[in-house]
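S.K.: Sequence and predicted structure below; questions after.
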Amino acid sequence: MSQTAHIPSHRKPRRGASKLSLRAGVAGGVLSTIAVAGAAGPANAEPLTETVEMPTLTSLDTDLASVVAASAEASQQEALDLSLRAQEDAALQKAAKEAKKAKAEAVRKAEAEKAEAEKAEKARSEARERASRTASRTSLTAHSSAGTSAGGSSTASKPVTGSAAAIVAFARAQVGDAYISGGTGPNSWDCSGLVQAAYRQAGISLPRVSSSQSSMGTSVSLSSLQPGDILYWGSRSGSYHVAIYVGGGKYVGAQNPSTGVVERSLDWDMPSGAVRIV
């Protein structure tokens, strides 16, 4: 026996020929079956195929981009509309403020012009009234002087009779009484209250207020006054004060709270005009 007879070999054992033959036979059978099936089918048959379309990512991305773009455009348009409305509102508010300011300025200017016109008219009226009083005072003085030179006495020396006498006597009897607005006697008077009461002594009924009293009777010039005539200050239909002429260039009237009922010369406060009722 050799020395290596009992040493086992380290090489892998080769596959058996029988196994290789078996596998070759199986493969050949499969190929034969496929060949037979192919031969058995129609000569012009086409291979059976079925295509299933699946959604692609490219289409989904395109749709999503369109939606996002439309949303962004809508948001931008909405923001633009809001901005335009805000600008319109601001413009309207500014226009309203400017219109209100212009109206207020126009009203103020109109009131100022009206006040200035009234002031100018009042000044002209006062100037005309002063001129009229000056002219009346000059005429009255000249008339009194002429009467004294011709007859040796003034009109005060002429006797007062009838209704005029009663009016003058009553008026003079109240000199020294108090002045109270709205007073009608017996110890306090206002100007028209005294005139009304004096004429009542002569049986003549007069209205209560001065503007109505001076509107009655016949208008006479201050140079032709007679005792009992009603003197007025202001316009005839809008007088603010009345008194009674008592002769001799004097009158009796309820002047104001500080003086009461007084007898004064016409020169002390020249009246605007006179009316004659008796």
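M.R.: Cool, the structure landed.

S.K.: alpha carbons only for contacts and neighbour counts from here, please
M.R.: Will do.

S.K.: roughly how far out does whatever helix or strand residue 106 lives in sit from the chain middle?
M.R.: Secondary structure assigned from DSSP states H and E places residue 106 in helix 57-151. From the chain centre to the centre of helix 57-151 is a distance of 9 Å (C-alpha atoms, centre = their mean, to the nearest Å).

S.K.: for comparison:
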Amino acid sequence: MSHTAHIPSHRKPRRSASKLAVRAGVAGGVLSTLAMAGTASASPAEPKTESTLEMPVLDMDLAAEVSSAVTTAAENTRLAAVEGELTAQEESARTGAAAEAKQAKEEAQKAAEKKAKEEADRKAEAERATRASERTSLKTTSGSGSGSGSATAPQGTGTVTAPATGSAAAIVNFARAQVGKAYVMGGTGPSSFDCSGLVQAAYRQAGISLPRMSQAQSSAGKSVSLSALQPGDILYWGSKGSAYHVAVYVGGGKFVGAQNPSTGIVERSLNYDKPTGAVRVL
């Protein structure tokens, strides 16, 4: 016993049996409740129902499909590359062909210009070489022609030393009367002519109709030798039937022709530009 137990104010009050019983009941209820809660919490939770999406089942070999797709893609890529290369080669070939054609054209044009220049130089040289002899011949024929009875007219720069009568005289006189006029491609007179236009117009004076082109005129009559020419014969250069130039023989070893734009219509010696052949229409 405490040393203060004999003092009433310091004594602990005694608990009655009824109060202890109530407290025991409350404690038991609490413990029972806790036990039930524990039991409830220890029991497994009811599983939740979850909804899932079912994927379609593929009835194919996916690996084989992927491999096939890769192979197809690779083949398409290869074919596209081959096609591109072929296209590039074709384009290169077209470009190369065009360049070669252009170069060939330029070379042909240069060759033609060179040939034309050489031909012009050759004719110019021949003309210079025969100019002196022509002057001498002109003086001689002029002097002898004044007393001759030949049917020629003193026109142009030359005269006909061989006799020309009838239709031949009409042809020769007309041709010589045109000397000095201009050469124009396609010209048929009266102020300008080309080679076949002059021959056609000269023969028209004799009432003879000739073809327009030199090719046809070169085969209009019978062939004659250059050593047996007569005034009015048609001289041609090139092959018979495909001649590229014609003129009128006026006698005395001379011809009148529409030569080119630089010389116009002239009277020249056969030695100036020897013809290939001759035909006689009269």
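M.R.: That came through fine. Everything quoted here is computed from the prediction, not taken from an experiment.

S.K.: tm score of chain vs chain?
M.R.: TM-score of the superposed chains, computed with TM-score structural alignment, normalised by the length of the first structure, equals 0.55; 209 aligned residues with a C-alpha RMSD of 4.9 Å.

S.K.: so how much does the helix or strand following the helix holding residue 106 of the first structure differ from the second structure once superposed?
M.R.: Next helix or strand after helix 57-151 of the first structure toward the C-terminus (DSSP H and E): helix 162-173. Mean deviation of helix 162-173 of the first structure relative to the second structure after superposition (mean C-alpha distance after the TM-score superposition for the first structure): 2.1 Å.

S.K.: could you say what helices and strands helix 162-173 of the first structure packs with?
M.R.: helix 191-201, strand 239-247, strand 250-256 (3 or more C-alpha pairs under 8 Å, 6 or more residues apart in numbering; DSSP states H and E).

S.K.: Kindly recompute the last result at 10 Å.
M.R.: Identification of packing neighbours for helix 162-173 of the first structure by 3 or more C-alpha pairs under 10 Å, 6 or more residues apart in numbering; DSSP states H and E yields helix 191-201, strand 239-247, strand 250-256, strand 260-265.

S.K.: Read off where the third one ends up in the second structure.
M.R.: Pointing back at strand 250-256 of the first structure there. Using TM-score structural alignment, strand 250-256 of the first structure lines up with residues 254-260 of the second structure.

S.K.: how distant is the matching stretch from the center of its chain?
M.R.: That offset, for stretch 254-260 of the second structure, works out to 40 Å (C-alpha atoms, centre = their mean).

S.K.: quick one: it to the first structure mean distance?
M.R.: Relative to the first structure, stretch 254-260 of the second structure is 1.4 Å off (mean C-alpha distance after the TM-score superposition for the first structure).

S.K.: one step back: just tell me which of the helices and strands packed on helix 162-173 of the first structure ends up closest to residue 212 of the first structure.
M.R.: Among those, strand 239-247 comes nearest to residue 212 of the first structure, with 8.3 Å by C-alpha to C-alpha.

S.K.: Mean distance of the closest one to its aligned residues in the second structure, please.
M.R.: Using mean C-alpha distance after the TM-score superposition for the first structure, the mean distance for strand 239-247 of the first structure is 1.6 Å.

S.K.: Show me what counts as buried in that strand.
M.R.: 239-247 (16 or more other C-alpha atoms under 10 Å).

S.K.: ok, and for stretch 220-238 of the second structure, which residues are buried?
M.R.: Buried, per 16+ other C-alpha under 10 Å, within stretch 220-238 of the second structure: 220, 223-224, 226, 229-237.
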